[in-house]
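**Q** Any chance you can model this:
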Amino acid sequence: MAQQNTEASGNTMTPASGYLTSAQLCERLGNLSTRTLHRWQQKEINPLPEPTIRPSGTCNLWSADEIYAWEEREKALSKARSKKASTH
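**A** Here you go, the predicted model:
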């Protein structure tokens, strides 16, 4: 399985590496805000998975496996949209 790097931190994340904090996930997805994460969880098609662990406070933990699978679905949806747009 291919490894994916987080941009700014240089940390390698693979699906088997465990969890990402909300801050790490925001960074990984392009320096998003946590509000954007919440909005993406509300999408009708391929919503962002819910955090796996919600300790008290604001530091949620997200399953690396679930985020990796979500990213793969997003890539497939993006390709399908591009293909559909090019045929019209």
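
**Q** Please count neighbours and contacts with C-alpha atoms only from this point.
**A** Will do.

**Q** End to end on stretch 28-38, go ahead and measure it.
**A** End-to-end span of stretch 28-38 (C-alpha to C-alpha, to the nearest Å): 15 Å.

**Q** this one as well, want them side by side:
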Amino acid sequence: MLVSAVQQVVQHVQQQRLASGVADGFIIIVHPLQGHARHVVLRINNQLRVLQAATPEALEDVQRAFAYQQPVIGVWDTQSPHVLRSVRIQRI
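**A** From the prediction side, this is the model:
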């Protein structure tokens, strides 16, 4: 199931010069420096990729997905591979 879900995302984003992958780890800055937004950092294919200015809901969703071993799929523009454009959580 996971492979087919990832393949669907990949097929969709390939048309838009985007790439995607499944995260195997994450970092959440719980208390960012004053004046800085909260970020979620996902490790995908042994590279760190950042979802900038993540909402509190996104932070919770990522933590919950990893806690319940649900796939977290990051999508990025191939021209800016370290900046996530989207995060998708598979709940099957």
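
**Q** what's the TM-score here?
**A** The TM-score (TM-score structural alignment, normalised by the length of the first structure) is 0.24; 42 aligned residues with a C-alpha RMSD of 4.3 Å.

**Q** What is the longest strand that the second structure contains packed up against?
**A** The longest strand of the second structure (DSSP state E) is strand 18-28. Helices and strands touching strand 18-28 of the second structure, by 3 or more C-alpha pairs under 8 Å, 6 or more residues apart in numbering; DSSP states H and E, are helix 2-14, strand 40-44, strand 72-77.

**Q** neighbours around residue 12 of the first structure, how many?
**A** Counted with other C-alpha atoms under 10 Å, residues neighbouring residue 12 of the first structure total 11.

**Q** right, and it touches residue 24 too?
**A** No: contact criterion C-alpha atoms under 8 Å: residue 12 of the first structure and residue 24 do not qualify, at 11.5 Å.

**Q** list the buried ones in the helix ranked longest in the first structure?
**A** The single longest helix within the first structure, with elements called by DSSP state H, is helix 64-86. Residues 64, 66-68, 70, 74 are the ones in helix 64-86 of the first structure that count as buried (16 or more other C-alpha atoms under 10 Å).

**Q** how about the nearest residue to residue 10 of the second structure, chain neighbours excluded?
**A** For residue 10 of the second structure, ignoring the flanking residues on the chain, the nearest one in space by C-alpha to C-alpha, 6 or more residues apart in numbering is residue 20 at 6.1 Å.

**Q** on that earlier part again, looking only at the longest strand of the second structure, what residues are buried by neighbour count?
**A** 18-23, 26, 28.
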